[in-house]
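Novice: no sequence on this one, just coordinates:
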């Protein structure tokens, strides 16, 4: 079967002052994402705060990662690798899987980690790899959109990230302003200045990638 494998890895988790609190936050955020966008199999948290799950489409995997990143911010950040390809279930009871989709997801997360070490792409958090035979959504097109979205999101301050989360959740600018204790106009100004509507629109389009 073909799937989109998603691997998420918390950034700097080894240096966290309270690893238990970070793990709890990750577990709660995963549960919230599962309610909005269930994966084909329950997400698994591996050693080192690595998350693994799979989706029917690349777009769903990318959107799940996007939602998880917003829910974890600003206390934690996370990087993702998404790979398309065949998945083989080795042990259904233990939920052990293997196959090209997972190999590609691993290659993708290694790539995004390497990108983040360079000043020009330091905000990189997502990477996508098509199947080894080239099947699946066009790699270059998806990667271009992800790099641009990552740069926009990496430039946000804490308040703008919270506003983005409100917009993604469907709250009005008035509701967001009330929660932030600022005017609706101030929310609109930040939305325009920081390209928040662009991020929301781009993410909605990425979700539709098949």
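Specialist: Everything's here; your move. Every value quoted in this text rests on a predicted model; they were computed, and no experiment measured them. Residues are numbered from 1 along each chain as shown.
Novice: C-alpha only now, for contacts and for neighbours.
Specialist: OK.
Novice: which residues sit in contact with the residue nearest the centre of the chain?
Specialist: The residue lying closest to the centre of the chain (Cα atoms, centre = their mean) is residue 65, at 2.3 Å. For residue 65, the contacting residues are 6, 8, 80, by Cα atoms under 8 Å, 6 or more residues apart in numbering.
Novice: what about 10 Å?
Specialist: 6-8, 30, 33, 59, 71, 78-82, 125-126 (Cα atoms under 10 Å, 6 or more residues apart in numbering).
Novice: Which positions within the longest helix along the chain qualify as buried?
Specialist: Under DSSP state H, the helix in the chain containing the largest number of residues is helix 19-36. Across helix 19-36, burial judged by 16 or more other Cα atoms under 10 Å covers 22-23, 25-27, 29-31, 33.
Novice: Stretch 37-47 too?
Specialist: In stretch 37-47, counting by 16+ other Cα under 10 Å, buried: 38-39, 43, 45.
Novice: Check those against residue 200 and report the nearest one.
Specialist: Distance ranking of the buried residues of stretch 37-47 against residue 200, using Cα to Cα, places residue 38 first at 20.1 Å.
Novice: let's bring in a second one:
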């Protein structure tokens, strides 16, 4: 199982915290409509935190990219992805998520927060596999984290409009369709995507194997 913990970057500094929460929930809903792969959609828990569950790592990485692309400025989220078993502990207040997958996700979000503050300011996503996962999984996680550092760097330098355009290309919309939706020329769409290095992000999205039908 793939457990995901998300939090809002700089939530205390947001002028409209309630509005930001609505925007985040809308971005998650749009991502799920485009790519309905979440076993349990990201949903608010306590404070500025959200939690969700996916059945496959590729699904989680593709879905979280769409969420990043759909978020309007100045809102940004961090994502800690944990690989491992998860379970629900019954309580009088409802089920409590528990298990190695969640502990790994907690470690992952702490790590990406640390990297963001020190060595990689644009880092937003990190993966940790639970200790009991096999060596092949830990090797795969190292490779995926290297990909995520590069992906987050590209996405983090995009304008809000460019992110919308990239989200559209991930959803297999044509440049003409995107131009009509944005009220700009097709050449402007092409220039924005080329300048931002969008092709690499889109190809990486489709390489994850979570296909978006047309």
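Specialist: Sure thing, it's come through. Computed from a predicted model, the values in this text were never measured in an experiment.
Novice: I'd like the contacts of residue 65 of the first structure laid out as a markdown table, including secondary structure.
Specialist: Putting the contacts of residue 65 of the first structure into a markdown table (DSSP: H, G, I helix; E, B strand; the rest coil) gives the following:
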| residue | secondary structure |
| --- | --- |
| 6 | strand |
| 7 | strand |
| 8 | strand |
| 30 | helix |
| 33 | helix |
| 59 | helix |
| 71 | helix |
| 78 | strand |
| 79 | strand |
| 80 | strand |
| 81 | strand |
| 82 | strand |
| 125 | coil |
| 126 | strand |
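Novice: Could you dump these into TSV and include distance to residue 49 of the first structure?
Specialist: Listed next are those as TSV, based on distance: Cα to Cα, whole Å:
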residue	distance to residue 49 of the first structure
6	14
7	11
8	8
30	12
33	16
59	23
71	16
78	10
79	11
80	12
81	14
82	17
125	16
126	17
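Novice: Closest to residue 189 of the first structure out of the buried residues of stretch 37-47 of the first structure?
Specialist: residue 38 (34.0 Å).
Novice: my read: that closest one touches residue 60, true?
Specialist: Yes - between residue 38 of the first structure and residue 60 there is a contact under Cα atoms under 10 Å: 9.2 Å.
Novice: Residues that sit against both of those two, list them.
Specialist: residue 54.
Novice: which helices and strands sit right next to the longest helix seen in the second structure?
Specialist: In the second structure, taking DSSP H as the definition, the longest helix is helix 135-156. Using 3 or more Cα pairs under 10 Å, 6 or more residues apart in numbering; DSSP states H and E as the contact test, the elements touching helix 135-156 of the second structure are helix 57-70, strand 77-83, strand 125-129, helix 160-170, helix 198-207.
Novice: Now the second one on the first structure. Mean distance?
Specialist: It stands for strand 77-83 of the second structure. By mean Cα distance after the TM-score superposition for the first structure, the fitted strand 77-83 of the second structure averages 0.6 Å away from its aligned residues in the first structure.
Novice: What is the neighbour count of residue 81 of the first structure?
Specialist: 29 (other Cα atoms under 10 Å).
Novice: Check which helix or strand the residue lying closest to it once chain neighbours are set aside maps to.
Specialist: Spatial nearest neighbour of residue 81 of the first structure, excluding adjacent residues (Cα to Cα, 6 or more residues apart in numbering): residue 109 at 4.0 Å. If you go by DSSP states H and E, residue 109 of the first structure is part of helix 100-115.
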